[in-house]
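Q: heads up, no residue letters with this:
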């Protein structure tokens, strides 16, 4: 659309222009960054329903410039003054009408305009008078899309936490929570009612970590062990005997814990291979993204990838995805006998068609672009229920999966929750670099998965 401004001589008293704008949560976050106004009434969060978040009055006032600068008088207009009266409040979700009307033309190119914003039911929210300098030369501009702003929110995880907090706390054996981060993650999940932790390890180190974190361990069961190996063995024993419904890694190497998980006698083996699942909340993506396997299976063969894929589908189902769309990744989207990952991907896709992998729609090989972007898939002529819409990504090997997950976390600012599946209980694997929300989300997805299994999930 081409917009043309109006010069001083072209303006008539009574000329009117308007725009409509829906107030969004992102508008409030962006305004908070720009203004520095961190009033919690203006910041949608867990304590204030987004539909009731109050738009800052000065954000409302700023909307007048959109009409003045774009339509009337249009491009080239400069503000001289603005009076404002705020008569009501706008909220996230409200559609606002911003209107300006020429009231008076004064000497020296000065124009006065009535300004008003109306909202729910036509009620006036703000009104005032703008004094502007009309444009001095004719300008025609084409409407262009502004670059999108990435607002770093993790609303998908917020919903998972709400669901997990509604469940009975998951009794969780925490192996060696002997420093602040590992203990803090377990205690934070306990405060949210997601888990009931049993702390296993060196009591003195656990209590020292609690003092450093300001945590009160009153009422928390602590089981003393001599070393990390014994802590891992005890945590697995509690799960093996049904005294715990999950195992959580504390301040120890993942391999030391998993060695006890997969041991033949007294371990947590099932008929399925153990694999790691990252559940990622990526800002700007309208659904959660699952990446597997990025932490356990180094160079999985086809048989291992069947279990990796099934574990990832099961996780998606437990999180409420009705029929997960699974993209099996490779460097290219065509089958090439020289690239083993393309052969594996094609086999996994056909196995899903034959019911050997259940619960999801599996397609591959897909490259990352046409797995995630519909236009990229169309450009390459790929017609698929998965291409461009993948909710689960199965990677060729641990290296590629680990790099993908960390790129999403550190470049795209995703939060990543991680568990290992394929054992008789979920294994919560957190990293020292995880933030609070990631630690909470890891416990939440373990609780939701465990609940799904108990209620009949395969």
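A: Perfect, thanks for sending it. What you are looking at is a predicted structure, and each value in this text was computed from that prediction instead of being measured. Residues are numbered from 1 along each chain as shown.

Q: could you use CA atoms for every contact and neighbour count after this?
A: Noted.

Q: which residues touch residue 376?
A: 369-370, 388 (Cα atoms under 8 Å, 6 or more residues apart in numbering).

Q: any chance you could map the helices in this protein?
A: With DSSP state H as the criterion, the chain has helices at 25-35, 57-62, 64-70, 155-165, 180-191, 203-213, 228-240, 254-261, 302-318, 340-353, 368-372, 374-379, 398-410, 436-454.

Q: so which of those is nearest residue 124?
A: Taking Cα to Cα, helix 57-62 is the member of these nearest to residue 124, at 11.5 Å.

Q: which of the residues in that closest one are buried?
A: Going by neighbour count (16 or more other Cα atoms under 10 Å), the buried part of helix 57-62 is 57, 60-61.

Q: here's the one I want to compare it with:
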């Protein structure tokens, strides 16, 4: 089998090489095999190039869903070879989202990828009661962050879907993140439930919810991880800060999953790491029938590819579970 970077351009190879954590993800996904992926409305260079780069790496097998003439025009202008990729012609972005979701429901796609349409258009098709992709689990978003100087990937949730989640909704959000961490091979999953302080304060609702989530984990209502909270960001990820505050839990100073209080906090944390600390943020939506790859035009090449790699690993995990259920 070719190496993960064998079919990529020198620029893409160099970008991947600088991100060892993502490099490991991409290598693992390359071995998993590319899941058929419905790419909704890839009608600008960033969206189309991201799908083509991921296909070259063997991370996904794209099915391009959108106005065929526009897709081909973008490819021609940029010199992208899409000759072997299937294209399903649709008239506009809303139709592209609907048809991409239909491909999943028909069993023709194992993942869904956002193109150049608005996130609300894609997610609107996903959450439709009768024709969408919802499950019993609440939809939530995870950033898988590759942070310079930080030894392991860091998952941040939820910074893109749930605006002000309730305690009940946070149960699903944190369980989605734990399940993802286990699929990605984190080993021991250590969840820090973030607030501004590390003590329970009735005046700060996020500290009360953090304490409740930890008790729920103790009672088996949340599984697969060690939870601790409330924790402030410094003593969640810095061993030195945790020691100074006399925090001795397995999570304090060593968290690899961060549950934020709300979307605003999560979005600012992820973007601060990206634009001030040089981190990359792979994005995935969980809780639907298939993983949903959310990318942005501001994403780096490694982040876009890592998002596809995460989806490929989730798809392989689900195939394995389905095979075991049938067997």
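A: Right, received. Where do you want to start? Since the structure is predicted, the reported quantities are computational estimates derived from the model, not experimental observations.

Q: TM-score for these two?
A: TM-score for the superposed chains, counting by TM-score structural alignment, normalised by the length of the second structure: 0.92, backed by 310 aligned residues with a Cα RMSD of 1.6 Å.

Q: still on that earlier bit, format the helices of the first structure as CSV; extra columns: distance to residue 361 of the first structure.
A: Shown next, in CSV, are the helices of the first structure (distance: least, Cα to Cα, whole Å):
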stretch, distance to residue 361 of the first structure
helix 25-35, 33
helix 57-62, 45
helix 64-70, 45
helix 155-165, 22
helix 180-191, 33
helix 203-213, 45
helix 228-240, 32
helix 254-261, 30
helix 302-318, 9
helix 340-353, 7
helix 368-372, 13
helix 374-379, 16
helix 398-410, 20
helix 436-454, 20
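
Q: quick one: contacts for the residue of the second structure sitting at the aligned position of residue 193 of the first structure?
A: Matched by TM-score structural alignment, residue 193 of the first structure corresponds to residue 58 in the second structure. Counting by Cα under 8 Å, 6+ apart, residue 58 of the second structure touches 4, 30, 33-34.

Q: try 10 Å this time
A: By Cα atoms under 10 Å, 6 or more residues apart in numbering, the contact list for residue 58 of the second structure reads 2-7, 26-27, 29-35, 52, 308-309, 312.

Q: surely residue 286 of the first structure meets residue 280?
A: No - counting by Cα atoms under 10 Å, residue 286 of the first structure does not reach residue 280; the two are 11.6 Å apart.

Q: the more surrounded of the two?
A: residue 280 (26 against 10; other Cα atoms under 10 Å).

Q: measure the more buried one to residue 169 of the first structure for me?
A: 23 Å (Cα to Cα, to the nearest Å).

Q: same question, residue 400 of the first structure
A: 35 Å.

Q: looking at these two now, which is surrounded by more residues?
A: residue 169 (19 against 16).

Q: which position in the second structure aligns with the more buried one?
A: So, by TM-score structural alignment, residue 169 of the first structure is matched to residue 34.

Q: contacting residues around that match?
A: 54-55, 57-62, 110-111, 308-309, 311-313, 315-316.

Q: ok, residue 277 of the second structure next?
A: Contacts of residue 277 of the second structure by Cα under 10 Å, 6+ apart are 147-149, 271.

Q: which of these count as buried?
A: Neighbour counting by 16+ other Cα under 10 Å classes 147-148, 271 among the contacts of residue 277 of the second structure as buried.

Q: thinking again about what came up before, for residue 423 of the first structure, which of the helices of the first structure is the nearest?
A: Checked against Cα to Cα, the stretch from the helices of the first structure lying closest is helix 254-261, at 7.4 Å.

Q: what's the closest one aligned against in the second structure?
A: Under TM-score structural alignment, the match for helix 254-261 of the first structure is residues 119-126.

Q: run the chain-centre distance for the matching stretch.
A: In terms of Cα atoms, centre = their mean, to the nearest Å, the centre of stretch 119-126 of the second structure is found 16 Å from the chain centre.

Q: in the stretch 1-150 of the first structure, which spans are strands?
A: Using DSSP state E, counting those that start in this stretch, the strands of the stretch 1-150 of the first structure run over residues 2-4, 16-22, 78-82, 85-86, 95-106, 110-118, 124-133, 140-142.

Q: where in the second structure does the shortest one fall?
A: Meaning strand 85-86 of the first structure. Residue span in the second structure matched to strand 85-86 of the first structure, by TM-score structural alignment: none.

Q: now swap in stretch 345-363 of the first structure and tell me
A: Under TM-score structural alignment, the counterpart of stretch 345-363 of the first structure in the second structure spans residues 210-228.

Q: straight-line length of the matching stretch, end to end?
A: First-to-last residue span, stretch 210-228 of the second structure, Cα to Cα: 8 Å.

Q: farthest pair within the contacts of residue 277 of the second structure?
A: Once Cα to Cα is applied, the contacts of residue 277 of the second structure give 149 and 271 as the farthest pair, at 16.8 Å.

Q: and residue 110 of the second structure? What does it align with in the first structure?
A: Match for residue 110 of the second structure (TM-score structural alignment): residue 245.

Q: please pick the buried ones from the contacts of residue 34 of the second structure.
A: 54-55, 57-62, 110-111, 308-309, 311-313, 315-316.

Q: so which of the contacts of residue 277 of the second structure sit within strands?
A: Among these, DSSP state E puts none in strands.

Q: redo those as TSV? Include distance to residue 259 of the second structure.
A: Listed next are those as TSV, based on distance: Cα to Cα, whole Å:
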residue	distance to residue 259 of the second structure
147	17
148	21
149	21
271	15
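
Q: give the contact list for the equivalent of residue 288 of the first structure over in the second structure.
A: Matched by TM-score structural alignment, residue 288 of the first structure corresponds to residue 153 in the second structure. Applying Cα under 10 Å, 6+ apart to residue 153 of the second structure gives the contacts 20-22, 25, 143-147, 181, 184, 186, 256-257, 281.

Q: of those, buried ones?
A: Buried residues within these, defined by neighbour count using 16+ other Cα under 10 Å: 21-22, 25, 143-147, 181, 184, 186, 256-257, 281.

Q: quick check, nearest of these to residue 200 of the second structure?
A: Closest to residue 200 of the second structure, out of all of these and judged by Cα to Cα, is residue 257, at 20.1 Å.

Q: contacting residues around residue 46 of the first structure?
A: Contacts of residue 46 of the first structure (Cα under 10 Å, 6+ apart): 155, 158-159, 162.

Q: buried subset of these, written for PyMOL?
A: The buried subset of the contacts of residue 46 of the first structure, as determined by 16+ other Cα under 10 Å, is captured in PyMOL by this line:
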select buried, resi 155+158
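
Q: from the contacts of residue 46 of the first structure, which is closest to residue 374 of the first structure?
A: Out of the contacts of residue 46 of the first structure, the member with the shortest distance to residue 374 of the first structure (by Cα to Cα) is residue 155, at 23.0 Å.

Q: next one: the aligned partner of residue 400 of the first structure in the second structure from residue 259 of the second structure, what distance?
A: Aligned by TM-score structural alignment, residue 400 of the first structure pairs with residue 265 of the second structure. As defined by Cα to Cα, residue 265 of the second structure lies at a distance of 10 Å from residue 259 of the second structure.
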